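>>> take this sequence and fold it.
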Amino acid sequence: MNIAVEHIATDQPPDEAKARDLDYGWQSGNQVELLENGEAYFPRVFDAMRAAQREILLETFILFEDKVGHELQGILIEAAQRGVKVVVSLDGFGCGELSAVFLAALADAGVMVQMFDPASKTLGIRTNWFRRLHRKIVVVDAEVAFIGGINFSADHLGDFGPEAKQDYSVQVTGPAVADLHHFALAQSGRQVRTRRGWRRRQQRPSPWATDSGEGLVRLIYRDNLQHRDDIEEAYIYALSQAKKRAVIANAYFFPGYRLLREIRNAARRGVQVQLIMQGQPDVLLAKLAARMLYDYLLKDGVVIHEYCQRPLHGKVALVDDDWSTVGSSNLDPLSLALNLEANVLIRDRAFNQQLYDSLETLSKNHCQVIPAKHKPRLWLWRLTVGFLVFHVMRHFPALTGWLPAHKPRLKPFESQAHD
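Predicted structure coming up:
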C-alpha cells in the first residue's frame, strides 16, 4: 500500500504567505463554553462532527491511533462518505507515528489529509523538532468552533491513568466562528472567499477590547511572518491593565523577560497574581525551567502553585473579572517564538467566572503552594545552572531562527492503494 499525504512544505512564495497574514478583531454576541479535559471535549466535538452537513476543518498537533483516534477516524470517514468536505491538518512531528493504513483509510474515504513538515527519521530519530503546527482547532459547518490545548489522544481522559493530562478548550458559537472558519481555511490552503461580515483588518486590534461587553471574542495567532509576538503581547497588555487579580495556568512556563517583568509588576502594585505550574510534569525539563524563575516572582508577592495530581497541559489565563484567554500556546520559547499557535481572547464575565472557579478548585484541592522563602536543596548549584539555562533559553529562539521558517505551501494530494 502506498499513500501520498498532502504536505505543507516550507517554500511558500512570500506574497502568497502574506496574503494569509490576517488580523482578526473583536466580535460581539458570542457564546463561549469552557470544556475541561477530554471527558467534556471529545463528546461535544464528536457530536458536532456527526451532525455536520457541509464541512469539517480540523487542525491538531497530536492524533494517536488509540480509542480516541479511532473514534475520530470513524466519524470523519462517515462524514466524508455522506458528502461532507473534511480537511484534516496534522503536524509532522506530533503525528509522525501514524501508520500508512490509518491515513489511507481517511484518504480513501475522501478526507483531505495534510501533514505539516513531515520528516523521515535519521538513525531512528526524528529531526523536525522545531516550528511545529501546534494549533488545535475544529470548525464545523462554519457554525461552531472548538479551540484550545486538547489533542486527539486518550491521554486526555481520566481513565488513561496517572499520566492523564489536565487541559482546557472552549466551544464558540456566534459571529467569531466566521473568523475561526476563515483562518482555518486560509491556513489549510483552501480557497478563501471574502464573506459578508468578514473583512481584513488594516490595523491590528488591541488585545483589550474598548468595551467590556459580554460575549466578546477575538482570535489571535502566532506565525513566522507578521504575527510573531501577538500572543505574548496580548498577555503583556492584559497584565499591564490588571487591577484586581490575574491567574495563569500554563504547562510549560519559561517566558521572556518582558512578560516576567509584567507579572512581577502586577503583583507589586497589589494585583493578586497566581501561577499554576506543573508539579507532575510529562517533560521534566519543563518543571526545572519553571522553577528557575520562582525566586524572581515569589519575592514580589506572586503566588505559585504546582499541580500535583497529574500532568498539567493547560494554556489558559484570566485577568480581573472579564478577560480570559484559552488556546494552544504555552509560555515558553517553543510556543512564543517558533511554533504555529492560536488562542482566543474572551471578554465575558460569566466565562471568566467559570474559568476562575475551575482553576480555584484545582489550586485548592490538587496543588501545593511554593513557600515565599523558597530555597531548594543545593540552591547555589541550582542558581548557577539556572543562570546558564536561563540565558541559553533566552537566546534559543534567535539561534533556531537560523533554521528555515515554515511558509506553508500545499503539494498535490494523491492517495493510491495497491493489492
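>>> from now on I want contacts and neighbour counts done on CA atoms only, so please keep to that.
Noted.
>>> packing partners of the helix or strand residue 43 falls within?
Using DSSP states H and E, residue 43 maps to helix 37-50. If contacts are counted by 3 or more C-alpha pairs under 8 Å, 6 or more residues apart in numbering; DSSP states H and E, helix 37-50 sits against helix 67-81, strand 137-140, strand 168-173.
>>> now it against strand 168-173, angle please.
Counting by axes from the mean of the first three to the mean of the last three C-alpha atoms, to 10 degrees, helix 37-50 lies at 30 degrees to strand 168-173.
>>> may I see the buried residues of the lengthiest helix in the chain?
Taking DSSP state H as the criterion, the chain has its longest helix at helix 379-400. Buried residues in helix 379-400, counting neighbours by 16 or more other C-alpha atoms under 10 Å, are found at 382, 386, 390, 393-394, 397.
>>> repeat for stretch 35-43
Across stretch 35-43, burial judged by 16+ other C-alpha under 10 Å covers 35-38, 41-42.
>>> alongside the first, I'd like the structure of this one:
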Amino acid sequence: MRRVIKRASLSVLVLYLVYVLTAGVFSYAFVPGGGGSPDESLAQAAFLAQGEGPDRAVLVETPHDAFSRRIELIRSADDTLDFCCHTAKAGETVDCLFGEIYLAAERGVKVRILFDAKVGGMSGPRADIPLAMAAHPNIEYREFNPLNPLTPWKWNVVLHDKFLIADGDVAMLGGRNIGDEYFDPPGYSSPVTNDRDVMVLRTGPGDSVIDELTAYMNTLFNHPDTRAVTVPERRRDAAQRRAQQLLDTLAHWRGEYPEYFIPATDALTASVATAKISLISNPVTTDKKEPSLARAAYSALLTGTDVRIQSPYCTANSRTLSALETLSQRGEVRILTNSTASSPNPPAYSNYVTQREKFVATGTRLFEYQSENSIHGKSALVDDRLSIVGSFNLDDRSMFIDTESALVIDSPAFNRLLSAEFDALFHQCAEVGADNRYLPGSAEIQVPWTKRLLMWIVSLFSRPFHFLI
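Next comes the predicted model:
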C-alpha cells in the first residue's frame, strides 16, 4: 500500500510540474501579437497639442529630490492619497515614507496603498508594515496578484507601476521603487540606483492626466486579483507597535536631517508648462498581455527623427529590433543602458550582453553606463518636444507580462530639462560597436573577473527564458 501511495504521489507531483511548466513558463514563449506599424498622423493627434494645458510638470531626477518630493506630495494631501508601488527595498527611508503616510491618515486623509503581492518587499523586517497601515481606519492596503498554486499562468505577472496621487491635483510617476538605494540618504555608502520620476501639478481648467491616472489606480485597486490586507485580532498589538516604530523613526530623521525632507524649491516654482500630458499603460490583467504601452510609445517615437531611449534592461526580441530598425532608417536612435560594471541584475543583464550586436545591427547607437552605481530610469526623448517617463523597460517582461504605465509629455521646456540629464549620462558611457565590443577611445571602467564570470554563467540559463525577463 505504501508503494502504491508513493507512486501515486509521485505521479501527481510530475503531472503538477508539467502543468506548471506548460501554463506558467512555456505559454509565455508565444507572445500575443498583432502587427502593423502605428500611423504617424494618429500618433501626432494623440500626443501633441497647441497652447498651454492644465498640467505643469516637474522633473524629479536626484535621489534627494526623489525623497523630498514624495514627502512634499504626501504632506500636500488634504482629502485623498493613493500610493502604488512595485517593491520596497531596505532602509529607514522606507519607514519614514510610511510614517508620513500614517500621519496623513491621522489628519483625516483617506489613503489607498497597493503593492505587488509576490515581490513587493513586504516580508522579513518589513512584514508588519502592511498590518500597521491596514489597522488604521483611514487606510486601505491591498496586494496585487497573490500567489495561487492552481493558477501558474498568473505567477509571472507583477505590478510594476510606481506612482502617487494627492487629492486628484498632484501626482508623481516614474521608475523608482522605494528604499535607501534610490534615495541616497545621509550616511548611506552603498551603490546608488539612479532613477527618474515626473511630478504633475493640475494648475488650470481642462482635462488633466491626473484624472486618467486616478481611474487607472481604481482599476488596479479593484481588480479581481487584488487582495485586501486585513489585521487579525491577535496581530493588533504588533500592528500598533510597528506603527509607533514608523513614527519614531520618522521623528528621529526629521530631527536629525530636517533639510533632507525639504526640496530645494517648491514644486510649483520648479514646474514647467506643458501642452498635453498623456497616460499610456498596459492592460490590467494577470496573464499575457497585448503590448499596448509599447505600441503607444512607438507611435510617440515616430513623431520625430532624433530619438534617445534610456532603459536599465533590454532584450532583443524581434518586435523591438524591428521597431528600432524602422526608427533608425528615419533618423538617429541612441539607447542608454547599464554596463557589466553598473548592472545589479545578473539575469536581465546577462540575457542582454550576449545580444548587443543585434541592437547595433538595427542602426541604433548603443551606449552603456560606466559606474559602480546603476541607472534605473525608463525614459525617452523625441526631437526637442516630446518626452516619455514611466516604469516601462525595453524588455519582454514590460512589453507582454507586467502592469506598466508611463507619461508622454508634450513640452519643449520639459524636454530641455530631461535632455540635459541625458547628456550628462551619455558622457559617462562607452559606445558598443558592431563586433559587440566597445569602440576605441571609450572610457570603460574595470570590472572584477568574478562579476564577468557570474554574468556569463547566468546567461546560460537566462537566454532560453528571455521571454520571462
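>>> whichever helix or strand comes after the longest helix of the first structure maps to which residues in the second structure?
The helix or strand immediately downstream of helix 379-400 of the first structure is strand 414-416, counting by DSSP H and E. Aligned by TM-score structural alignment, strand 414-416 of the first structure corresponds to no residues of the second structure.
>>> hmm, back to that, average gap between the helix holding residue 43 of the first structure and the second structure?
When the second structure is superposed, helix 37-50 of the first structure averages 1.5 Å from its matched positions, counting by mean C-alpha distance after the TM-score superposition for the first structure.
>>> ok now that helix, how far from the chain's centre?
Relative to its parent chain, helix 37-50 of the first structure has a centroid offset of 17 Å by C-alpha atoms, centre = their mean, to the nearest Å.
>>> that helix vs helix 67-81, what angle?
What separates the directions of helix 37-50 of the first structure and helix 67-81 is an angle of 10 degrees, with the same axes, to 10 degrees.
>>> outside of helix 37-50 of the first structure, which residues touch it?
With contact meaning C-alpha atoms under 8 Å, 6 or more residues apart in numbering, helix 37-50 of the first structure is reached by 35, 56, 72, 75-76, 79, 138, 140, 144, 146, 150, 154, 156-158, 165-169.
>>> mark which of these are buried, thanks.
Looks like those have 35, 56, 72, 75-76, 79, 138, 140, 144, 146, 150, 154, 156-158, 165-169 buried, using 16+ other C-alpha under 10 Å.
>>> map residue 353 of the first structure across to the second structure for me.
Counting by TM-score structural alignment, residue 353 of the first structure lines up with residue 416 in the second structure.
>>> what residues are up against its match?
Taking C-alpha under 8 Å, 6+ apart, we find residue 416 of the second structure in contact with residue 384.
>>> residue contacts, whatever residue of the second structure lines up with residue 222 of the first structure?
Applying TM-score structural alignment, one finds that residue 222 of the first structure aligns to residue 282 in the second structure. Going by C-alpha under 8 Å, 6+ apart, residue 282 of the second structure touches 289-293, 399, 402-405.
>>> in strands only, show me the residues you listed.
Of the positions in the contacts of residue 282 of the second structure, residue 405 sit in strands, assigned by DSSP state E.
>>> highest neighbour count among the contacts of residue 282 of the second structure?
Using other C-alpha atoms under 10 Å as the neighbour test, those are led by residue 404, with 28 neighbours.
>>> surely it is in contact with residue 393?
No. Using C-alpha atoms under 8 Å, residue 404 of the second structure makes no contact with residue 393, being 9.0 Å away.
>>> which parts of the first structure are helices?
14-19, 37-50, 67-81, 100-108, 176-188, 230-241, 257-268, 284-291, 294-298, 333-337, 349-366, 379-400.
>>> with the second structure superposed, average distance for the fourth one?
Right, the one you point to is helix 100-108 of the first structure. Helix 100-108 of the first structure sits 2.4 Å off on average (mean C-alpha distance after the TM-score superposition for the first structure).
>>> and that helix with helix 67-81, angle?
30 degrees.
>>> check the longest one too.
For the pair helix 379-400 of the first structure and helix 67-81, the angle between their directions (the same axes, to 10 degrees) equals 20 degrees.
>>> in terms of secondary structure, what does helix 379-400 of the first structure contact?
helix 284-291, helix 333-337.
>>> cool, the third one as well?
Helix 67-81 of the first structure is packed against helix 37-50, strand 85-91, helix 100-108, with contacts defined by 3+ C-alpha pairs under 8 Å, 6+ apart.
>>> pick the most deeply packed of those.
Between these, strand 85-91 has the highest mean count of neighbours, a mean of 23, where neighbours are mean count of other C-alpha atoms under 10 Å.
>>> can you state the residues of the second structure onto which it aligns?
Mapped onto the second structure using TM-score structural alignment, strand 85-91 of the first structure covers residues 110-116.
>>> list the contacts of the matching stretch.
Residues from elsewhere that reach stretch 110-116 of the second structure (C-alpha under 8 Å, 6+ apart): 79-87, 101, 105, 138-146, 158-160, 221.
>>> likewise for stretch 83-98 of the second structure?
70-71, 111-116, 119-122, 129, 158-165, 177-181, 183, 185, 217, 246-247, 249-250, 253.
>>> coming back round to it: now the helices and strands packed on helix 67-81 of the first structure in CSV, with distance to residue 26 of the first structure?
Formatted as CSV, these follow (distance: least, C-alpha to C-alpha, whole Å):
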stretch, distance to residue 26 of the first structure
helix 37-50, 24
strand 85-91, 26
helix 100-108, 36
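>>> among these, which is nearest residue 363 of the first structure?
Set against residue 363 of the first structure and scored by C-alpha to C-alpha, these come closest in helix 37-50, at 16.2 Å.
>>> that closest one to strand 85-91, inter-axis angle?
For helix 37-50 of the first structure against strand 85-91, the angle by the same axes, to 10 degrees is 150 degrees.
>>> and the counterpart of residue 276 of the first structure in the second structure, what does it touch?
With TM-score structural alignment as the criterion, residue 276 of the first structure lines up with residue 336 in the second structure. Contacts for residue 336 of the second structure were tallied using C-alpha under 8 Å, 6+ apart; they are 308-312, 366-369, 426, 429.
>>> so how far is residue 428 of the second structure from residue 336 of the second structure?
Here the criterion is C-alpha to C-alpha, to the nearest Å. By it, residue 336 of the second structure lies 10 Å from residue 428 of the second structure.
>>> could you pick out the longest helix of the second structure?
Ranked by residue count and defined by DSSP H, the top helix of the second structure is helix 2-24.
>>> which residues does the equivalent of residue 210 of the second structure over in the first structure contact?
Residue 210 of the second structure maps onto residue 177 in the first structure, with residues paired by TM-score structural alignment. Going by C-alpha under 8 Å, 6+ apart, residue 177 of the first structure touches 139, 142-145.
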